[in-house]
Every structure is written in structure tokens, then in C-alpha cells.
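K.L.:
Return atomic coordinates for the entry below.
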Amino acid sequence: MKTLILGIGGMTNGGKSTLARRLHQQIPNSCIIAQDTYFKVVFFPQDDSVVPVDCSGFKQYDMLSALHMDKMINDVDLWRKDPEAYMNGQGLNKEMKTLTADKGVFVLIVEGFLIFNYGPLNVLFDKKYFMEIPYDVCKERRSSRVYKPPDPPGYFDGHVWPMYLRNREEMMYLLTFPKEELLAAVYEDVCQETEIVEVSSSKSNEGVVLHVLFNCHNCVQL
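P.N.:
Okay, the predicted model is just below:
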């Protein structure tokens, strides 16, 4: 059995989740682990102390300390030990494809804004992709989304963007593409890796998918 772990990182509202879902739809025997589902506030919604507050009064969500990374790495390890059993446990057995059953190729797509900043997780990725968008686009997207709790006034410029810049500097071994190229790149890499996905560049976002699929294909063959 062959396994491949993809890391899709990048800034808030940069398209990580969208790319991960697109890949999952096109890669047989794949599943997604999303970092956003491991915020401590998700596990302890009534405990405000799980998320620290800075001197400006902003909640520090954009830090590893705000996340249950031990739980996340545990789930990744469960997948590594037995991808098929993990998918069955997550109710994904119906999504498993028979096209790669004889090859035993399973792909884990890990997406999140700090996945490359956590050492024990960072070393597990076979391929890494980092998505970036301009400041003004990021701010506009952030303001158009509904968060619980909602962002307080000045939160983006006072916390979100500065933390993104700081976290980005800490990341190592990153591969950055414009969004269109990244989607095509991702798809192409995995396509060649598994030899079961058709490459399509008819849509602008396909560039990223194609590139990743291509790289995944090469990794599986090694």
C-alpha cells in the first residue's frame, strides 16, 4: 500500500479549503483533515480562557496555542497507520474508489493556516503547497465572511494580517504559486501519481489542481 500526504497551507481566506475539496473530489481514496476543526474553542465553547488575549484585547486565534495540535497529529497518525480503517471510521467508506484498490494508493489532504509551523506535522508532508492572495483581496474576503464570534473592529489589521506575516516568516520549505497555477499544478501532480485522474485545464482554477496531481503521481511511483 502506498500513501501520500499533501499539505495545503496559506493565509486566511486564501482558497485552502476550496482547493482541498476540489482535490478530494478528483483523487480516489482521499480524505481531508482540516486544521480549522481543531480550534480549542470548538472543544470548549464555554471556556473563554482557551484562547489568549493580547494587549489590544484581540483574541489570539492565529497561534498554535489556540489549536489542539495534539489531537490533529493523532488523527494524522491514525490515517498513516491504516488509511482504509480511518476512512471507514470517518464514514468515508462509500467514497473509496475501486480504481486504485489494486495499487493501494491513499492520499491524505491536510489543509490549514499553520500546518507548516508545527514541526511534528510539517515533517510528514510529501508535498507542500502555500497559497497567497494580495492584502486587499484577503481583507475583503475576510470582511465578507461571518465568524462566530464575529471579528471586532480593527481585528484584521491589528491581529490577523500581522500574525500572517509573522507565521509566514517561520515557515520552511514552502512552494508558492499564483492561485490559478496552483490549482492546475496540484491536479496534474496527483493525476500522474495515481494515473487515474484526467488532467483538465479548461478552467482557470484547474492550474493549481493539475500541478498538485502531477506531483503526487510522481511521489507515488518512487
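
K.L.:
Please count neighbours and contacts with C-alpha atoms only from this point.
P.N.:
Will do.

K.L.:
Show me the contact partners of the lengthiest strand in the chain.
P.N.:
Looking across the chain with DSSP state E, the single longest strand is strand 2-10. Taking contacts as C-alpha atoms under 8 Å, 6 or more residues apart in numbering, the residues outside strand 2-10 that touch it are 16, 20, 80, 103-116, 124-132, 216, 219-220.

K.L.:
So which of those residues are in strands?
P.N.:
For those, secondary structure assignment (DSSP E) places 105-111, 127-131 in strands.

K.L.:
Need the residues you listed in a markdown table (columns: neighbour count).
P.N.:
Formatted as a markdown table, the entries for the ones in strands among the contacts of strand 2-10 read as follows, by neighbours: other C-alpha atoms under 10 Å:
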| residue | neighbour count |
| --- | --- |
| 105 | 20 |
| 106 | 26 |
| 107 | 25 |
| 108 | 23 |
| 109 | 23 |
| 110 | 24 |
| 111 | 27 |
| 127 | 20 |
| 128 | 22 |
| 129 | 25 |
| 130 | 25 |
| 131 | 24 |
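
K.L.:
picking that back up, what's the angle between the longest strand of the chain and strand 127-131?
P.N.:
Interaxial angle of strand 2-10 relative to strand 127-131 (axes from the mean of the first three to the mean of the last three C-alpha atoms, to 10 degrees): 20 degrees.

K.L.:
One more, so I can put them side by side:
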Amino acid sequence: MAAPLIIGLSGASSSGKTTVANALGTIFPDSSIIHEDDFYLPDNQIPYNEEIHEYDWDCPGAINFENLTEVVKKLKLDEAFDRQKYMHLETTNISNQIDKHFCVSPDIHNKLRTLAQETFFDRKVYLIDGFLMFGSKQLVDLMDIKLFFRTDYETLKRRRQARKYNVDAGVWTDPPGYFTKCVWPQYYHYHKGIFCDGDDEHKDKKYRWCS
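P.N.:
Alright, predicted model coming up:
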């Protein structure tokens, strides 16, 4: 059997990467999805943003990248791993009204499934989905295919503010200023090194690791 194929899907929060990962998971015959969200540190270790007086779940310091990298290494070697050891399996369920607008016609979906079955019939596919992964060269180097999702500031803000998170205490939405002070700045800063000129304001950018 061929070595597993590692596909990384990254981009800003609400850029559509998880929606596409879930769709791809229905196309590849032997696929599994690993979500970066399952590698959050425990609640008491999440960094605190003093400016808006909120915990910052959208910064690199909130994610256990060491464990995520170790898991991807094991997947690449097709080795088993203990999920309880590496992953914080308390991913928050998200009620996202954007996802229902994403659709592929049954005809195209069936054609893609047939093509994938013919091409990857003897190969496992792991879809690694996360909003900060491509800022880590270690993770990027482990991925065979990298899909980076880019969307403009206003679209991301609108989508993010429409999200509702189902948590133990009820339904949680981003507090005022959270997108502006946490989500966008962390995405922008952490991914500046990806683009050849360090900017994500134009659509014709090339990625450093693609040049």
C-alpha cells in the first residue's frame, strides 16, 4: 500500500476550510479529518488579551503545536497514536449558517468520488484542517498538498460574527472587538511570512513555499 497522503487545509477563521475538508472527506474513499481545534490547550492555559479583557482562542499560544506536529508525523508514517494522549477532545460544536450554502451537484460529487476511488484506492488520505498551521514550517514540510483559503477582511468578519458556539454554559458568540483585536491580527501576523512580500491585501500573491 502506498504511503498516506497528507492534505493540509488552512486559512483564516471562517474562510471555508473546514467546510471543504468535510466535503473532501465524502469524496476520498479512505480518508480521515484531523482538526487543529482538537489540539487546543486546556482552558486555564489559553492566553488572555488584556486590551479587550477576553481569552484569545485565535492565537498560536492557544494551540499545542508540538502535539499536532507529532500526530501528523505519525499519520505520515501510518503509525497509530493515542488520541487521548495528544488531543484535547473537547472541540466546541459550531452552528454556522454559512455552511448550508456550500453545495456540489450530485452528478459532480459522484464523478469526483469515482475518480478518487480509482486514483486513491490503495492510499489513505488524511485531511489536516486548521487556521494557523501554515505559519509552522515543521507542519508545512509534512504536508504533501497544501490548500490555503483566502477571503477578504469584511467577508471574514461577517461570517465570524454569524457563528454561534455551543458550549457547556449555553451559546457563545464573539464578544465586541474580538474579531478586530484577536482573530484578524493573529491571522495576519502569523501568516505574513507565507507571502513573498509579507502582505495579504492583493489576490496575486505567491507563497514563499511555492516559489
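
K.L.:
How far away from the center of its chain is the longest strand of the first structure?
P.N.:
Here the centre of strand 2-10 of the first structure is set off from its chain's centre by 8 Å, with C-alpha atoms, centre = their mean, to the nearest Å.

K.L.:
cool, stretch 166-178 of the second structure as well?
P.N.:
Centre to centre, stretch against its chain (C-alpha atoms, centre = their mean), the figure for stretch 166-178 of the second structure is 20 Å.

K.L.:
May I see the buried residues of that stretch?
P.N.:
residue 178 (16 or more other C-alpha atoms under 10 Å).

K.L.:
what comes into contact with that stretch?
P.N.:
Residues lying outside stretch 166-178 of the second structure but in contact with it, judged by C-alpha under 8 Å, 6+ apart, are 52, 54, 92-95, 160-161, 163-165.

K.L.:
switch to 10 Å and redo it
P.N.:
With C-alpha atoms under 10 Å, 6 or more residues apart in numbering as the contact definition, stretch 166-178 of the second structure has outside contacts at 49, 51-58, 90-95, 157, 160-165, 183-184.

K.L.:
Check those residues for burial and list the buried ones.
P.N.:
Buried positions within the contacts of stretch 166-178 of the second structure, assessed by neighbour count (16+ other C-alpha under 10 Å), are 54-58, 157, 160-161, 163-164, 183-184.

K.L.:
Could you list which of these belong to helices?
P.N.:
157, 160-161, 184 (DSSP state H).

K.L.:
What segments of the second structure are helices?
P.N.:
Shown for the second structure, the helices assigned by DSSP H span residues 17-25, 65-76, 83-86, 106-119, 137-142, 153-162, 178, 184-191.

K.L.:
Which elements pack onto the first one?
P.N.:
Contact here means 3 or more C-alpha pairs under 10 Å, 6 or more residues apart in numbering; DSSP states H and E; on that basis helix 17-25 of the second structure packs against strand 5-11, strand 31-35, helix 106-119, strand 125-130, strand 145-149.

K.L.:
which residues are in contact with it?
P.N.:
Where contact means C-alpha under 10 Å, 6+ apart, the residues beyond helix 17-25 of the second structure that reach it are 7-11, 27, 31-35, 98-100, 102-104, 109, 112-113, 116, 125-131, 147-150.

K.L.:
mind redoing it with 6 Å?
P.N.:
Residues from elsewhere that reach helix 17-25 of the second structure, judged by C-alpha atoms under 6 Å, 6 or more residues apart in numbering: 9, 31.

K.L.:
and for that helix, what span of the first structure is it aligned with?
P.N.:
Under the alignment (TM-score structural alignment), helix 17-25 of the second structure falls on residues 16-24 in the first structure.

K.L.:
if I look at residue 66 of the second structure, how far off is residue 191 of the second structure?
P.N.:
When C-alpha to C-alpha, to the nearest Å is applied, the distance between residue 66 of the second structure and residue 191 of the second structure equals 18 Å.

K.L.:
One more: residue 60 of the second structure?
P.N.:
Taking C-alpha to C-alpha as the criterion, residue 60 of the second structure is separated from residue 191 of the second structure by 11 Å.
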